[in-house]
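**Q** 3D model of this:
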Amino acid sequence: MSKHFKHLAKYYQKALAKSIQFNQLCYYCGCEATGTDFCPPLNHCELVIEFSETADFIAVPSCYECNALLANERDLLLLDRAKKLKRKLAQKYAQAVRVFHVWEQDELSQMSPEFHTSIAAGIRLGKETQDRLDFPNYTLEVAGASVGIPHARSEFFVGEQCFDSFKAALEHCYSSYTLQKGKFYTLLVEECEGDFDKALSKYMHRFKKPTEAVSSIDRIKEFAKQHKQNSDFVARASTQLLKRYPELELEGALAKLYEDYIAK
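**A** All right, here's what the predicted structure looks like:
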């Protein structure tokens, strides 16, 4: 740290973990802390002071990678900085996280040695990254006072069932429904922002075909229940869509109703 930055560091309060279990751990991801992250960044400190911008002026323990990922980020509040870090970490290791959530260890025995090694490494890196993403930003102590922050999301719902981790909810979906893992995971993460019920609904309409014929009334009731809609509304709307698009059958009309009106 240059002499100039050392001079600016006097404006920051040093924060430490309030609980000893988090002592010497990175505030952002839980890895071993090797340095300090300044919020706002030291290279923006003078301008923040000059223009009286709202900032936390707090220094927290940080690992080398988190420090590097945040090096060019101007976020002035610690909560914003923590959110930014999680996003950048998720983007950097997106492929490994995907491998961790899509592949299972017992599937590796069926692979060639080269593919086995590659996937096993991806699973390990993906799990490590997921643990860092799930790490709860711990309570800090600044000048004897506690600084509380929101905890990471800890409940994931699939229908009425609640799971305490994203992985557990995902495995429930894999075991309870006939899904192509890669397609469902991509839909869940990229289009549905982790909303399992929304992802399941979209998946069923996009990739699943009815396996047996059912009456129109029963199919409409099933659709209404699945998407928490009034069955009379579904019946009227699907009838109108069939009139407007005569080339569609009932399943096509229901799919269009979902995509154009319910999913938005």
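**Q** drop to CA atoms for contacts and neighbour counts, all remaining ones
**A** Will do.
**Q** which helices and strands does the strand or helix carrying Gly252 pack with?
**A** In this structure, Gly252 sits in helix 250-257 according to DSSP states H and E. Here helix 250-257 touches helix 231-244, going by 3 or more CA pairs under 8 Å, 6 or more residues apart in numbering; DSSP states H and E.
**Q** before we move on, back to that, list the buried ones in the helix holding Gly252?
**A** Residues of helix 250-257 classed as buried by neighbour count (16 or more other CA atoms under 10 Å): 251-257.
**Q** Before we compare anything, build this one as well:
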Amino acid sequence: MSLLEQRYRQLRAIDANDFHTCFYCGCIATEFDFAPPKAHWQSFQYRQLSADNLQVPSCMECIKLLKGCTMGLVQQRRELVHTKIASKYKKAIGVFLRWNEDELEELDFSLHHSIAAGLKLGEESHRRSNYVGFSYEIDGAKATGLVPTAAPLKVFGEQYASVKDALVAVSKSYRINQAKLVEGMAKHDNNLEAVVMAWQQQQQHAMFQRELRKQCAAFAKQHKQSHRFVVNEIERYLDKDAELSIADALDKLYQERVKHYQPLVK
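**A** Now for the predicted structure:
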């Protein structure tokens, strides 16, 4: 070990099950990452910048993902790794979140094989990009409060161990396609409750529009009016008074514009 390397303390797993495990992503560790990088150690010391001065067990891929990173804190370096893994395997993670094993039986052989492979890679990548590390010691002293724990995900009062579990449960409970939920999370800052509420609002709006067209069509036919004219006028009434029902608006239209005038030509 070089003199420079001796200036770094070694982060060691406490539990035997975590020996030879990458602290950043949970894969098999074959290398050491240095926080800060060895080439920048003297700069950190001279400028008195925050640095952990730790050797961190890492896998080869995480070492490659950290190439060029000059951050001196292990937590900063882990967050960067997670971001890069999520970006590198974005498509596979998307497959994992959108599909379930029980849906594969409905697919033909070629698509089944492709989706199954994506599910496997996506599950591993999703786990790695959310890995919380393990309990460890430094110079024989147990480190406390440095390893974050995965907080359970709450959706409308229900707790789930993972995003995937929440997606599956919410999809079944609210009858929303799982892929639609994933797409919605990208638009609503990963807030699954907001996705569900937005979807419900969209469904209510769609139902209202269908009912509006249905009632306006019946009114136009009965009173020999232009369908477009009726729809436009009813929407105008409803915009002015949110308390009006479609039936109330139609009655108002009849009293104000239809009752005392000649029918309009279609």
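**Q** sorry, back to before: can I get the buried residues of helix 250-257 of the first structure in CSV with distance to Ser146 of the first structure?
**A** As requested, those are exported to CSV (distance: CA to CA, whole Å):
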residue, distance to Ser146 of the first structure
Glu251, 56
Gly252, 57
Ala253, 56
Leu254, 53
Ala255, 52
Lys256, 52
Leu257, 51
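**Q** Of those, which is the nearest to Cys31 of the first structure?
**A** Cys31 of the first structure has its nearest neighbour among the buried residues of helix 250-257 of the first structure in Ala255, at 45.6 Å by CA to CA.
**Q** which non-adjacent residue is nearest the closest one?
**A** Take Ala255 of the first structure and drop its neighbours on the chain: the residue closest to it by CA to CA, 6 or more residues apart in numbering is His205, 5.9 Å away.
**Q** Mind telling me what that neighbour corresponds to in the second structure?
**A** Using TM-score structural alignment, the partner of His205 of the first structure in the second structure is Gln201.
**Q** Map Gly182 of the first structure across to the second structure for me.
**A** Using TM-score structural alignment, the equivalent of Gly182 of the first structure in the second structure is Ala179.
**Q** What spatial separation is found between its match and Gly118 of the second structure?
**A** Per CA to CA, to the nearest Å, Ala179 of the second structure is found 14 Å from Gly118 of the second structure.
**Q** The two: who's more crowded?
**A** A direct count of neighbours by other CA atoms under 10 Å for Ala179 of the second structure and Gly118 places Gly118 higher, at 20 against 16.
**Q** Tell me which residues touch the residue positioned nearest the centre of the second structure, please.
**A** The structure's the second structure has its C-alpha centroid closest to Asn190; by CA atoms, centre = their mean the separation is 4.2 Å. For Asn190 of the second structure, the contact set (CA atoms under 8 Å, 6 or more residues apart in numbering) comprises Gly184.
**Q** Need the counterpart of it in the first structure.
**A** Checking TM-score structural alignment: Asn190 of the second structure goes with Gly194.
**Q** again, but for His82 of the second structure
**A** Under the alignment by TM-score structural alignment, His82 of the second structure pairs with Lys86 in the first structure.
**Q** residues in contact with His188 of the second structure?
**A** 194-195.
**Q** From Leu181 of the second structure, how far out is it?
**A** According to CA to CA, His188 of the second structure and Leu181 of the second structure sit 10 Å apart.
**Q** any shared contact partners between the two?
**A** In contact with both His188 of the second structure and Leu181: Val195, using CA under 8 Å, 6+ apart.
**Q** Distance of Glu65 of the first structure relative to Leu42 of the first structure?
**A** Per CA to CA, Glu65 of the first structure is found 18 Å from Leu42 of the first structure.
**Q** These two: who's more crowded?
**A** Higher neighbour count among Glu65 of the first structure and Leu42: Leu42, with 22 against 16, using other CA under 10 Å.
**Q** in the longest helix that the second structure contains, what counts as buried?
**A** Of all segments of type helix in the second structure, defined using DSSP state H, the longest is helix 192-222. By neighbour count on 16+ other CA under 10 Å, the buried set for helix 192-222 of the second structure is 192-196, 199, 212, 215-217, 219-220.
**Q** Return the distance of it from the chain's centre.
**A** Its chain's C-alpha centre and that of helix 192-222 of the second structure lie 28 Å apart, by CA atoms, centre = their mean, to the nearest Å.
**Q** Next, the buried residues of stretch 176-187 of the first structure.
**A** 179, 181, 184-185, 187.
**Q** residue ranges for the helices of the stretch 51-200 of the second structure, please.
**A** 60-65, 74-88, 90-98, 109-128, 163-174, 178-187, 192-222 (DSSP state H, counting those that start in this stretch).
**Q** Residue in the second structure paired with Cys26 of the first structure?
**A** Under TM-score structural alignment, Cys26 of the first structure pairs with Cys22 in the second structure.
**Q** Against Thr30 of the second structure, how distant is the residue nearest to the centre of the second structure?
**A** Taking CA to CA as the measure, Asn190 of the second structure falls 34 Å from Thr30 of the second structure.
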